[in-house]
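Asker: Sharing a model prediction with you, sequence too.
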Amino acid sequence: MLYFARPSLAAELADQLEGRAVFGDAQNGLFLAAPRRTGKSMFLQHDLKPELASRNVLVIYTDLWSDQRRDPGDLIAEAIARELQQHLGVVAKTARKAGLASVTIAGTLKVDTSGIGKIDGTTLVQALRTLHETAGRPIALIIDEAQHALTSEAGETAMAALKSARDQLNTPAEVALMLVMSGSDRDKLLRLVNTNGAPFYGSSIHKMPTLGKGYVDHVTALIEAQRPELKPVDHLTLLEAFQLFGQRPQFFHAAIGQALNPLESTSGEGFEQGVLAAAKEKRAQDAAQMRSDYLGLKPLEQAVLWRILAVGQNFRPYDADALAFYRQQCAGLSITAQKVQAALESLRARTPALIWKSARGEYSADDAAMHAWFGELQATGQWPPAAEPEIR
């Protein structure tokens, strides 16, 4: 499938980042939340980045999930350092090769050439200031999966440094540093903005618009152009399937390809129902997997995960209410803080991990889809899930 561009959304967000919106705080940082595999990263790289570049903005993009073995703080610093190295000029590059400790740029800015790329709040701020001065234009730093920065002290330090750089570089008359933070889990991303100690306290999390009817109409037009014998394609059925797939193009594309495969008996006429059936099957499989994961846990692990899903960002693993909840769900078991800690570590150690932990000891479900699964079962009175009776 050809890429579905969203230029209008990109232009609107770029206006906000430049401070052109009458109301809003995007010039202080734009925080976007969208589920995994819904086109967020593609939009940031192929729509927003080119739009900002067309406005003479220097754009730096880094994905903190690109290498999960690396410290997220290092990934942020290195992305900035790579861009800075390209703008330092011949004199600075020569100085670095010669092993000079520092170099003065434009007669005023003294840069520690050995420090660029290392995690230090002052160094990161200075690197951004120098980059702004040498490039002579605004900078936009796009950090994809930004919530991952909270998993390390270096990542948190980098976030604090970016906030400091924003405050120092931006003025009421000029937005010199634009920050875009995206995340696949709103609950985790909130931890960057919702407490007094959060680096971007006071900023808002925005739900990024997911691909919808316009995208399905685009796909429908492509199918009709390539397979005119299928006209008219039932776009309403395809829209229903796309929604059941959680607005995730990857699975939607695969189902369409399968349904239209000439080797499949369901290809051709009525393929839309095949796509819809695949969507329903995928949804059922996902729910069954989460159910199996939950039922495979020990009683205390189940109680801890239940508590995390129920209270979200208000989860406190060892407070009186939490301990009372665990004891209620695990009647007859002795519950201590040490046993709760062991349960938390066990949930984190699973493959894939069921819970996520920040450097500050905050916990959340690792996969945001589990929150939706929990909410659906709770709303229909089917929580907690029970084991299937054995067939004899």
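Answerer: Nice, I can see it. Residues are numbered from 1 along each chain as shown.

Asker: from here on, contacts and neighbour counts on C-alpha atoms
Answerer: Will do.

Asker: buried sites along the host helix or strand of A11?
Answerer: Assigned by DSSP states H and E, A11 belongs to helix 7-17. The neighbour-count check on helix 7-17 (16 or more other Cα atoms under 10 Å) flags A10, L13, A14, Q16, L17 as buried.

Asker: residues in contact with that helix?
Answerer: Applying Cα atoms under 8 Å, 6 or more residues apart in numbering, the contact partners of helix 7-17 are 21, 24-30, 47-48, 51-52, 178-179.

Asker: Quick check: A5 touching D47?
Answerer: Yes - assessed by Cα atoms under 8 Å, A5 is found in contact with D47 at 6.5 Å.

Asker: Neighbour count for those two, which is higher?
Answerer: Taking other Cα atoms under 10 Å, A5 and D47 do not tie; D47 has more neighbours (19 against 14).

Asker: Touching, that one and R6? I think so.
Answerer: Yes - using Cα under 8 Å as the test, D47 is close enough to R6 to be in contact (6.5 Å).

Asker: picking that back up, please pull up the helix or strand immediately following the helix holding A11.
Answerer: Note on helix 7-17: by DSSP H and E, the next helix or strand toward the C-terminus is strand 30-33.

Asker: next, the one to line up against it:
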Amino acid sequence: MPHSTELFQRSAYAADMAQQLLRPSALQLNLRSGVFLSGIRRVGKTTFLRQDLVPALEALGALVIYVDLWSDRSKNPSALVLEAVRQTLVELQSPGSGLLQRLKGLSLGAVGLSFSFQVDGLGSPGGATLAQAVVELVELAKVDVVLMVDEVQHATFSDDGIHLLHAIKAARDAVNPRPDMPGHFIFLGTGSHKSLVTEMASRRTQPFSGAVAADYQVLGEDFVSWQLERIRASTPGARLPSLACASRGFHSLGHRPEELLKALVQLQNTSMAPDPAFELICQTLASTVADVELRQLDELGPLARLLFDRIAAAPERGATGLFRTQALADYSGAMHARVDAPQVQGTVDKLVSAHLIMRAGHGLYQIADPFLRQVWREHKALSSHKAAP
């Protein structure tokens, strides 16, 4: 997969992650149990996976199968994954295919692989299981196989998805513990719903309980510098903020590349000095983005806003005691109606499903997107200041 000069390359981050996944140190062997990478929406995760991480894994000799569970919502998760696996196996069976040519340096030859099962029947009643297919793939291709499932949390929303996760776990267990295997099977699940993705690795009821949960590393000042230089080179005379100001603005926009570019475009239509103008633009955009995200609170009702406010006001590690007697009394007083624990639990569950809050531990809740927490707190501070005599 070639790099594009139109996209920012995160080669070092990708190379480090690929090294850990495929050639882990003794302290990193738990990565072979599975890795769940989470990050908020619109911060460049999918771009990183496809543009940077897949090539980095392939450069180390791995065979990567990438699936996006959001690519076709009319299909269930297992259908999407099995379809991607079948396509890979068909390519490896086909002499002269691009995938076979890429792996030819690994002594596969040009005639294609021959599997003991019907590829078309993979996953169907009477056909080969995913575990059987992965075992043969590793044995014949003699490579590490990486299954990368983007927006993996959607697998938790249906029985089909849960069955898929069990099938992937069975494939992992069929390959990785065997000392005679010429490669390993690595599962990487990524998603934008941090709470659900984290729970997939931490909850005992989940198939991948005990796997590794990690946070996606958001873009930083090096990306901001690249974007500024790109504009400067293509548009001589463009109005641009200083790198320090642009980096602060990018942070205030939740590290979202699209919003940074939008702010830089708006800067071209101002007559103010670039830095103060850019700061003002970012503040306005951040508020607008937050308003769109938080509109769901209005739909969920006043109790949702009270709970969100309580969690946002708590220390960064999160809020506890949402169901205590005093908390229930506070909600009841604010709403002028009795609020009980089941009501709170129901609303908390809705807030989690809406990606607004996340469970960070037993009885511990955090705002899912730190950007929203920051904007909410700024709005509260401004309201308090205006209300002061």
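Answerer: Thanks, I have the structure now. The structure presented is a predicted model; accordingly, all values stated were derived computationally and were not measured.

Asker: thinking again about what came up before, how big is the offset of the helix holding A11 of the first structure relative to the second structure?
Answerer: Superposed on the second structure, helix 7-17 of the first structure shows a mean distance of 1.1 Å to its aligned residues (mean Cα distance after the TM-score superposition for the first structure).

Asker: Can you tell me the closest non-neighbouring residue to the residue nearest the centre of the second structure?
Answerer: With distances taken as Cα atoms, centre = their mean, the residue of the second structure nearest its centroid is G191 (3.1 Å). Spatial nearest neighbour of G191 of the second structure, chain neighbours left out: E151 (4.1 Å); criterion: Cα to Cα, 6 or more residues apart in numbering.

Asker: Might one say that R32 of the second structure is in contact with A171?
Answerer: No - counting by Cα under 8 Å, R32 of the second structure stays clear of A171, with 11.9 Å between them.

Asker: intersection of neighbour lists for the two?
Answerer: Contacts common to R32 of the second structure and A171, judged by Cα under 8 Å, 6+ apart, are F185.

Asker: can you give me the helices in the stretch 1-150 of the second structure?
Answerer: Counting by DSSP state H, counting those that start in this stretch, the stretch 1-150 of the second structure has helices at residues 11-22, 45-48, 54-59, 77-93, 98-102, 130-141.

Asker: looking at the ones you listed, which is closest to E378 of the second structure?
Answerer: Nearest to E378 of the second structure, of all the helices of the stretch 1-150 of the second structure, is helix 45-48, at 27.0 Å by Cα to Cα.

Asker: How about the contacts made by whatever residue of the first structure lines up with the residue nearest to G191 of the second structure?
Answerer: The equivalent of E151 of the second structure in the first structure is E145 (alignment by TM-score structural alignment). Shown in contact with E145 of the first structure (Cα under 8 Å, 6+ apart): D63, L64, W65, M181, S182, G183, S184.

Asker: what's the spacing between the second one and K231 of the first structure?
Answerer: By that I understand L64 of the first structure. L64 of the first structure is 43 Å from K231 of the first structure, where distance means Cα to Cα, to the nearest Å.

Asker: Tell me which of those two has more neighbours.
Answerer: In terms of neighbours (other Cα under 10 Å), L64 is the more surrounded of L64 of the first structure and K231; the figures are 23 against 13.

Asker: how near is Q328 of the first structure to T380 of the first structure?
Answerer: If you measure Q328 of the first structure against T380 of the first structure using Cα to Cα, the figure is 22 Å.
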